[in-house]
Each structure stands twice: as C-alpha cells, then as structure tokens.
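> quick one, fold the following:
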Amino acid sequence: MLLIGAAITVALAVACLISLVLYEMRQDALARAKDAVENLSAILERDIERNIEIYELSMQAVVDGVKNPNIFGLTSDTRQLVLFDRSSNAQDLGSLLVTNAAGDVIIDSRSVPPRKANFRDRDYFDVQQRAANAGLYITKPTLSLGNEPSIALSRRVEDARGQFSGVVVGTLRLNYFRRLFEGMTLGDHGSITLLRTDGTVLMRRPYHEQEIGRSIASAASFKPLLQGNKGCFIGTAALDGDRRLYGFKHIGKYPLIVVVGLGTRDIYAQWRQRAWAIGIITGVLDVLGIMMAVGFAKQFHMRLKMEEQLRVLADTDSLTGLGSRRALDIALDVEWRRARRSKQQLSVLMLDVDYFKEFNDHYGHVAGDNALKNVAHCIFKNIRRPGDFAGRYGGEEFCVLLPNTELAGAVQVAEAIRQAVLETNQLHVTGPKGTLSVSIGVATFDGRNTSSGVNSEQLFHRADQRLYEAKAAGRNMVMPQHIEPQRAVSRGLISGRVS
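From the prediction side, this is the model:
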C-alpha cells in the first residue's frame, strides 16, 4: 500500500505540476493576444485618425476660403482651384459641399455648376446651426449624393460678423473602413468594429449590412469602451454573441472608437491542442506508473506472504504444530529481556516423555509420532494466554514459556499438562505405569531481582536440571525450582498463576 500510495502521490504531484505549466501557457497565450489587439487597435487608430485629419484640414481650408467675400468674385474654375486641393478627390472621399444659411448647396467640389440639393433637414446642419463650438461633426451612416453608404463630416461656416452662414460637408465612404479592416489578420472568430461614442456602429468586420447604423449603447460590452481612451477586456459581443478579448482605442479628438476583438476560441486553439496532448501523455504515464506500482506491490506482497509462510514453516515444528527449536530460542531470549526490562517474572517448563525410546521400539515410529502429537495437544490446550509459548526442543522434549507467571502458577500449569497426558490413556506396556506419562522441570526468573545475574540460557538450564531431577526421582512428576527431589509433587501442588 505504501508503494501504491507513493505512486499515486507522485502521479498527483506530476499532474499538479503539469496543470501549473498548462495554466502558465494559457496565461502566456492570453498575454500575447492582449498585445496583438492593443497593437492592431493602435495601428487602425493612427490610420483612421490621419485620414480624417487630412480630410478635416481640406474642409477647414474651404471654411477659411468662403469667409473671404472676394472668393465669390472669382470664376467658377478658379474658385474650385482655390478652395479644393487634390486630397479632396482621393479614393473613398466624396464631394465637399458648401451650403448657405438656408441649406442650399452653393459650391460643389465635383461639379460646376453645383448640383442642386438642400441639406436643411440633415442632423449635422441642425447641430452646426445651433452650436457655434460643434467643431467637426460626424454623422451616422447615410447615403451620399452618389447613393453610396458613407458618413458625413461637417463644419460650421460663419460670416464676418460671426453669424451662421452655412456648413461645409464632406462624405467618407464606408468602403474605406471595410477595405482597411479586411487587411487585418484576426482569426476565424475575430472582429473589428468602428463606433461612434454614442454606440452607433459605423463599420464592422465580419461585414453584415443590417448591422451598420445599429446602436449597441445598451450592451454590456459597450460600457467598458467609455471608461478610458484605450483598454483591454474580455466580453461577449452584442451583435453575434461570441466571447472575445477586446482591445479598443479612441480615435484622437474625434468621437470615434475602434475596437479589435480576438475570439477566445482562436486565442486558446493551439493551447488547447497542446493541453490535450500533454494531458493525455501525462495521464497515460501516470496510469502506467500506478499500474506498475500496483504490479510491484502485488509482487512484493506475494513475496512477503511467501517469506511469512517460510518463516512460519521455519518456526513451526512440522510434526506437532508447536514452535520449532529456532522459534523457541528466539522467544526465550525476547521474553527474558522483556521480563528483566519490565521487572516481571518468567517461568520455563521443560517437559520430556517418559520411556519414549522403549515406546518407539515397541509400538513403532508411527505410533511414536502420534504419541508426540497427543502430548503437544495436551500442552497447547493448557496454555491459554496470548503470550504463552510452547515449542518442541528436540525428539520427545518440549519447552513452555510462561511470561508474567510466578513459580506457583507455573507449577499449576505443569501439573495440568502432566495430568492431561495421563488422561489420554495412551498404552505404554513397557513403562512402569502402563500408560504414557511425562516429567516436567520448572524454573522461574524474577526480573525484580536485579542481583540474581541469571540470563536466559541459565534459566533454561535450571528448568532442564529440574527435569532430570524429576526423572531421577521416578518420572511422571513436576519438579519445581528450589525444592528437593524427595519433596516433588505428582499432582495438584501450589496454585497461584499470575494472569
């Protein structure tokens, strides 16, 4: 589980790192897009401002010219040359017209005599007539005298007394903005929009005729355009609903705004492809790593299981099911150290089957093995605590470890085992009693007595000595520590095992 957990942790860490890198890549894509819309809006703003300014200078020259009363004394051709320079005839510029105070056209840059028309009903005429400081007024899209979609630019004309005497009006074809916008690279979902500051759309790419002249003043995406002379924001288009990154710039001193929008789908298109590729590769590698970790964990678990089985086999006597000699030696050392460290008592029982060689010789090895199994069963069922341990020392000898058990309690357990063996009624015709029996030696180590100097080997040796004393005293008995052989008991000695 630790290996799998570590693999999952590493996979999550890699995923977090890749996510951070992808996030930084996304932010970089957005930053590049911001630079692009800001640069494009600045380029368009300069181009439009320059052209309007040139046109405005031509109009201003006409305004200044018609204030001179001598201008109307010139011949028509000479007046045309004086009032109108060649820039007024540039591509996408319409006629420059001069009206009188009644709105009648009195001078026409493209026709001598002037075409007959009256502009008294036009909004720009009303604005210039009412406001002396109106300056250059730019109208909503309209049709020029040549029936071409245009915007009109007008200036007020005053007489020598400063009274309104008419307007100078010129038209700028919308086709100029359309061609200008089409020359920009935007992506499949980009847009460029030219607006008046009142929200009126003058031109837009992609071009849809029905959108020209439409007002978007109430749209949420229009409000940020009035919060500064330039800026950048992400919003949803009022005209087509696409989500875009917008960069805008007000065009000089004129009431116009140019807005460049890049579709977020275009901005993140390459990033999205790379993110999917990197994400899939990372995911596959993470899954493979976790699968390999799971495989290694399974193999490791199987190895541990096999090692545990081998350890159990090594620590278990195959015949009796009790602990092996190796396990017995380890357990004795561990329990002796624990008893000394925690100042408790540890008792050891050494048990030997009486006259077992004669039993084997008479009944055979198969019966001998069964007899040892019965003795092991009697030992096992009389030691109940988890800390108690029983092992086969070798041949017909067994050893029992009783942690936290004083001498009296150990004798009680030994006597119970001895009695249980007798109650099996295993025939042993070559023995003095006629049935199978055992002799048991008991020794106890007192961890509270730090001056005893008894180690685990000496404790085991004492129990073994008591066993030989029991055999010498006649067998089939329990021989406790510090009791003379003639005082050994054969049943029910002292009670008092610590549990």
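
> hey, let's count contacts and neighbours off CA atoms from now on
OK.

> how far does stretch 132-151 stretch from start to finish?
Stretch 132-151 has an end-to-end distance of 21 Å (criterion: C-alpha to C-alpha, to the nearest Å).

> meant to ask about stretch 254-274, not that
Between the opening and closing residues of stretch 254-274 we find a distance of 43 Å, counting by C-alpha to C-alpha.

> a strand runs through Gly247, doesn't it?
Yes: inclusion of Gly247 in a strand is indicated when DSSP: H, G, I helix; E, B strand; the rest coil is applied.

> which residues in the stretch 301-450 of the chain form strands?
Shown for the stretch 301-450 of the chain, the strands assigned by DSSP state E, counting those that start in this stretch span residues 345-353, 389-394, 397-403, 427-428, 434-435, 438-446.

> tell me which strands and helices the fifth one is in contact with?
Judged by 3 or more C-alpha pairs under 8 Å, 6 or more residues apart in numbering; DSSP states H and E, strand 434-435 is in contact with strand 427-428.

> now swap in the last one and tell me
Counting contacts by 3+ C-alpha pairs under 8 Å, 6+ apart, the secondary-structure elements packed against strand 438-446 are helix 325-341, strand 345-353, helix 407-422, helix 456-472, strand 478-479.

> that one to helix 456-472, inter-axis angle?
For strand 438-446 and helix 456-472, the angle between their directions (axes from the mean of the first three to the mean of the last three C-alpha atoms, to 10 degrees) works out to 150 degrees.

> what do you get for the second one?
For strand 389-394 against helix 456-472, the angle between stretch directions is 70 degrees (the same axes, to 10 degrees).

> what does the first one give?
Regarding strand 345-353 and helix 456-472, their directions subtend 40 degrees when assessed with the same axes, to 10 degrees.

> what distance separates strand 345-353 from the centre of its chain?
When distances are taken as C-alpha atoms, centre = their mean, to the nearest Å, strand 345-353 is centred 62 Å away from the chain's centroid.

> I'd say Ala102 and Gly166 touch.
Yes: the pair Ala102 and Gly166 qualifies as a contact (C-alpha atoms under 8 Å) at a distance of 7.2 Å.

> gap between Ala90 and Ala376?
Ala90 is 120 Å from Ala376, by C-alpha to C-alpha.

> out of those two, which sits in the busier spot?
For Ala90 versus Ala376, neighbours defined as other C-alpha atoms under 10 Å are more numerous around Ala376 (21 against 10).

> residue contacts, Ile192?
In this structure, Ile192 makes contact with 181, 204-206, 258-261, judged by C-alpha atoms under 8 Å, 6 or more residues apart in numbering.

> ok, now Leu153?
Contact partners of Leu153, counting by C-alpha under 8 Å, 6+ apart, are 136-139, 169-172.

> what about it, which helix or strand?
Using DSSP states H and E, Leu153 maps to strand 149-158.

> give me the distance from that strand to the chain's centre.
Going by C-alpha atoms, centre = their mean, the spacing between the C-alpha centre of strand 149-158 and its chain's C-alpha centre is 60 Å.

> for comparison, sequence B:
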Amino acid sequence: MQTDTQKSHALASLARHLRKGGLAPQVIILSGMLVALVMVSLCATVLYQGRLDALERARETSRNLALLAERDIERNFELYALSLQAVVEGMRDADVLALPLRLRRQVLFDRAASAQYLGSMLVLDASGNIVIDSGSEMPRAGNFSDRAYFTVHRDNPDVGLYISDPYLSRLRNGSPSIALSRRLSHQDGSFAGIVMVAVNLEYFHKLFAGLSLGPHGAVSLIKKNGIMLMRQPYDPRTIGRDIRKASTFRRFRSTSEGSFSDTASIDGVRRLYFFRNFPELPLIIMVAEAEDDIYAAWRRRALTIGSLMFVFGLGFVGLSFLLGAQFRRRMRAESELELLARTDGLTGLNNRRTLGEILDQEWRRARRTSSVFSLLFVDIDRFKAYNDTYGHQAGDDALAAVARCIGDCIRRPADSAARYGGEEFVVVLPDTPPAGAARIAEKIRTAISELAIEHAASEYGRVTASIGAASWAPGRDGGDVTTVIKAADEALYNAKATGRNKVSPFVPA
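A predicted model of the protein is given here:
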C-alpha cells in the first residue's frame, strides 16, 4: 500500500510530465497492456502453485494412509508372531508336552489364535502332518509338506518368521490366505516341524477398503519378492501376481520409502505413488492416487479463474484505451493545482488546510458511528537547536526524513498524516482506540530514532521526536474536534516536559 508521501510524489511527477506534454496516450495504452499481462502472469503463477499444492497434499495424504495401514499390519503381525513364538517355546517344554491334549491346547494357544481373519494355528510334525490344532481338540487330518511355508523351514534352519505367498486354504474351503510360520527343532537342532497360523486375505481387503483415495486410487501390499498380496480396488486375479519386472516395483526396492509418478502395469492408469518398505517385515505398502483425481478440483478452479482473468485482462486493456484518450486533457489541468492546494511542498504530506478537511470529515463520521477517534501530535525534539547547528538545508532534509517515517508507519487507507507547521506533524487515526494509537505512536517514535540522524545538541545524540496521543469518542465525550487537538497538544507538552523522545497519552484531569 502506498503512503500519502508516495502518492503525493507520484502525482507531482505526473503533473510535471503533463505540463511538458510528454505523456502520450500510447504510453497509457501500453501500460494497460503491460498490467494486463502481469495480471495474467500472476494468475498463471497462482494457478501453477495451486497445482503444486494439490500434488503435495495428495503426496502427504498418501503417506499418512500408508503409515496408518503399515502400523495396523505391523501391530497385528507382531501379535501373531508372539503367539507363534509362544508355541515354539511351549513345544520345547517337556511339562507342556506331557499335559493332556485339551490342557496342552489351552497352554499353547492364547486368545490371539481366535482373532478375526485368522485361521487355525497348527503345529505340523517333520512330515507335515497336523499334530496340534487350535481350532479342534482332535487335530484335523491334513498334510502340508508341499507348502512353501513348510519346505522353507525344513531346508533352512535360519529363516525365522516366514510370511508365505498367497494360497488357497485346504481347511477353509479355498479361502485366500497367507501363512506366518516358525520352525520347530529337536534338541540336536534337527527339523521337528513348524508352527503356523493362516491370515485370511480378507483382513487386508477390509483394511484397504476403508482408505479413501478417490475413484481411481489404489492401495497394494506386496512382498519384497514381488508377489502381490492384496490390491484395492480388489480383483482376485491380481492376488499372487508377480510384478518383479514392473517399473514401479523396481522403484519400490530402490529405497526404503519415496514418492513418484508412473503408469501402473496392471490397469494403465497414471498415478502418484507413495511407497514404504516395512522396517521389520518383508512387505511393501503402496498408496497411489490417480493424477486425474488429484487435479480434478484444481482443473475446474483453474478453468473458472483463468477465464475470468482473461476477460478482466481484455477489459483492462480496453479501459486503458479509453483512459488514454481522457487522461492528458483532464490531468493536465487538475493534477498540479490539486497537489499545490493539498500537500506540503517540503514533506509531501497533507498540508494544514487539508488536515482541517480530514479532521472535520473524520470527526463527523466518528459522531455518526459512535467510534473512537485518535490523534497524534508529533514534534521533533530541539529542532531549533538542530537548525542552528547544522543549517536550514539539513533541517529540511530531517523534516522530509521524519515525514517519510510517519508515512511508512501508518498503513490503513483511512489513516492520514499532515505537517501541522514547523517541526510539528499530526497523524489522524479513525476507528482507533487508545491502545492502538499508543502502538502506532511508539512505532513512529522508534522509526524516527532509528534514522540515527546526528543531533549533537540533543541529550540523545540523534534526532528524536516526542508524541502526544489523545483519543476521543464524540458521541460519548461530547465536545468538538478542537477538544481532541487540545488534548493531544497537552499530551505532547507532557512528553516534552518529562524527558522528550517518548509517547505520552492524554490523561484527563
């Protein structure tokens, strides 16, 4: 926002050009076109930033959803792994093995074995036969020596917790499942069988179905060997699919987590992917939002805003043509007279005549609206001594610098400043309570002091100002505008009398 000083200087410069006849209508037209171009450029910049923001929001949303799903899976798998470990340790205990079958099942299998989406927890002997079954007091008949979750432990004693590829359960009517298994060993380290629990893939299906990613979003859980365990949107044909050769999977294995855009090999949709490798499990969680969904709202907004800005730009150019035809004729006659009549030639602030009009206008408005009206009297400390020491030209320069400080410190369009006379200035602050007026006054005082204009005759060694502040509510306190002027002047006198370089509010007697 321009200060009054800046506005006045701009008008003065414009008036000088007009007097010389140097500002042609073509310049105004070109300026209008330039402004229109800047408007369109700013609009394009804002829209581009909006596109980047939409992308960043989608990336953050995908990351949060991936972390949410990862923590749910890790928490449940940790419980299942602990349950398996408890069975392994129980099978090494001769006292547990000596218990009757019913009691042995109760000791070996905790309540996690009955959790939703879990199949039975089974103990298989070295031949792959069921010897203990958490789902039945008498073990069901079955041999699973052909399953990978059995052979991997049989052939390698150091596997630890093993998570299998998807398979169709033989005990649960072909339900798609994965197995978590651990090895059982004899005292001499030889293979004694395994303990395993089946996790129904419906668990992942339900978990991913609760994640909202738009109509074309996707969530996948993939083993680090490239086997798809679950994908949302759900398609049974994708379960167990090997995607090791897909470009997306190569990205998944290149780092622990990351984000990128690519086209899915499964359905050909281009998406923004966020992936994360589980730190403790051989799994990868992938959350992907389709780029069409990410930018759908942005495209609608960009079309609307872009169209409006294009129309406004054309309108602005057309207006500049009209303005160019009228500008020289009107401003040549008016601008200089207006400047001379309303501004102080040295400081560029409003002059005393204009101040009177502003005070009368704001006072009447304050009475109509019953609002608080504040006034600041600013006086440069020991200015006569400054002039005597440094000369009148330096004094004029100091006045102009102080005026710029005052103009820079008032930001609202309704606020105004004027040179009252000599080294005194008045700041008019409509709709400003005493606390707000005191803050602005202190800001002006500090800014003037920070100019660090040398003043050897001052006790502060630099040019400073004392400020009197007064606030009045015409509808409540009565009086007229001279009342608040006198109050601000009295407060200024008090600031001078109590040390200078300070703000003094008016205190009624």
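
> ok so, going back, would you reformat the helices and strands packed on strand 438-446 of the first structure as a markdown table and include mean neighbour count and distance to Tyr268 of the first structure?
Compiled in a markdown table, these are given as follows (neighbours: other C-alpha atoms under 10 Å; distance: least, C-alpha to C-alpha, whole Å):
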| stretch | mean neighbour count | distance to Tyr268 of the first structure |
| --- | --- | --- |
| helix 325-341 | 18 | 68 |
| strand 345-353 | 27 | 77 |
| helix 407-422 | 23 | 82 |
| helix 456-472 | 21 | 77 |
| strand 478-479 | 34 | 90 |
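
> adding distance to Gly65 of the first structure, write those out as JSON lines.
Listed next are these as JSON lines, based on distance: least, C-alpha to C-alpha, whole Å:
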{"stretch": "helix 325-341", "distance to Gly65 of the first structure": "119"}
{"stretch": "strand 345-353", "distance to Gly65 of the first structure": "127"}
{"stretch": "helix 407-422", "distance to Gly65 of the first structure": "134"}
{"stretch": "helix 456-472", "distance to Gly65 of the first structure": "128"}
{"stretch": "strand 478-479", "distance to Gly65 of the first structure": "143"}
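
> trace Phe77 of the second structure over to the first structure, please.
With the correspondence set by TM-score structural alignment, Phe77 of the second structure lines up against Ile52 in the first structure.

> on that earlier part again, helices - which of the contacts of Ile192 of the first structure land there?
Assigned to helices by DSSP state H, the following of those qualify: Phe181.

> what's the PyMOL line that selects buried ones from the contacts of Ile192 of the first structure?
Written as a PyMOL command, the selection of buried residues from the contacts of Ile192 of the first structure, which uses 16 or more other C-alpha atoms under 10 Å, is:
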select buried, resi 181+204+205+258+259+260+261
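
> please point out which of the contacts of Ile192 of the first structure the second structure shares.
For the contacts of Ile192 of the first structure, the subset whose aligned partners also touch in the second structure (both residues aligned by TM-score structural alignment, their matches' C-alpha atoms under 8 Å) is 181, 204-206, 258-261.

> circling back to that earlier point, tell me which element the match of Phe77 of the second structure falls in.
When secondary structure is defined using DSSP H and E, the element that contains Ile52 of the first structure is helix 2-66.

> so how much does that helix differ from the second structure once superposed?
For helix 2-66 of the first structure, the mean distance to aligned residues of the second structure following superposition is 1.3 Å (mean C-alpha distance after the TM-score superposition for the first structure).

> quick check: closest non-adjacent residue to the aligned residue in the second structure for Pro114 of the first structure.
For Pro114 of the first structure, the aligned residue in the second structure is Pro139 (criterion: TM-score structural alignment). Distances taken as C-alpha to C-alpha, 6 or more residues apart in numbering place Asp133 nearest to Pro139 of the second structure, at 4.9 Å, with adjacent residues excluded.

> in contact with that neighbour: list those residues for me.
By C-alpha under 8 Å, 6+ apart, the residues touching Asp133 of the second structure are 105, 120-123, 139-140.

> the same query, at a cut-off of 7 Å, please.
The neighbours of Asp133 of the second structure, taking C-alpha atoms under 7 Å, 6 or more residues apart in numbering as the test, are 120-123, 139.

> three-state assignment of the aligned partner of Arg244 of the second structure in the first structure?
Arg244 of the second structure maps onto Ala217 of the first structure when the alignment is built from TM-score structural alignment. Following three-state DSSP, the label given to Ala217 of the first structure is coil.

> in terms of contact, does Ala217 of the first structure touch Gly199 like I think?
Yes: with contact taken as C-alpha atoms under 7 Å, Ala217 of the first structure and Gly199 are classed as touching, separated by 4.4 Å.

> who's more crowded, those two?
More neighbours surround Gly199 than the other of Ala217 of the first structure and Gly199, with 21 against 17 (other C-alpha under 10 Å).

> I'd assumed Ile216 was in contact with that one.
Yes: because the distance of 5.1 Å satisfies C-alpha under 7 Å, Gly199 of the first structure is recorded as touching Ile216.

> nearest residue to His355 of the second structure other than its sequence neighbours?
Careful, residue 355 of the second structure is Leu; it's not His. For Leu355 of the second structure, the spatially nearest residue (C-alpha to C-alpha, 6+ apart) is Ala418, at 6.1 Å.

> element containing that neighbour, please.
strand 416-421.

> what's that strand aligned against in the first structure?
The aligned range for strand 416-421 of the second structure is empty, by TM-score structural alignment.

> doesn't the match of Pro114 of the first structure belong to a helix?
No: assessed by three-state DSSP, Pro139 of the second structure does not belong to a helix; its assignment is coil.

> that one contacts Leu124, doesn't it?
No: the pair formed by Pro139 of the second structure and Leu124 falls short of the contact definition of C-alpha under 7 Å, at 10.2 Å.

> hmm, back to that, so which of the strands of the stretch 301-450 of the first structure comes closest to Arg326 of the first structure?
In this view, the strands of the stretch 301-450 of the first structure are compared for proximity to Arg326 of the first structure by C-alpha to C-alpha, and strand 389-394 is the closest at 9.0 Å.

> which neighbouring elements make contact with that closest one?
In terms of contacts (3 or more C-alpha pairs under 7 Å, 6 or more residues apart in numbering; DSSP states H and E), strand 389-394 of the first structure is packed against helix 325-341, strand 397-403.

> can you add distance to Ala238 of the first structure and give the ones you listed back as a markdown table?
What follows is these, written out as a markdown table (distance: least, C-alpha to C-alpha, whole Å):
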| stretch | distance to Ala238 of the first structure |
| --- | --- |
| helix 325-341 | 84 |
| strand 397-403 | 87 |
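
> now do the buried residues in the strand holding Ala418 of the second structure.
Along strand 416-421 of the second structure, the positions that meet the burial threshold by neighbour count (16+ other C-alpha under 10 Å) are 416-420.
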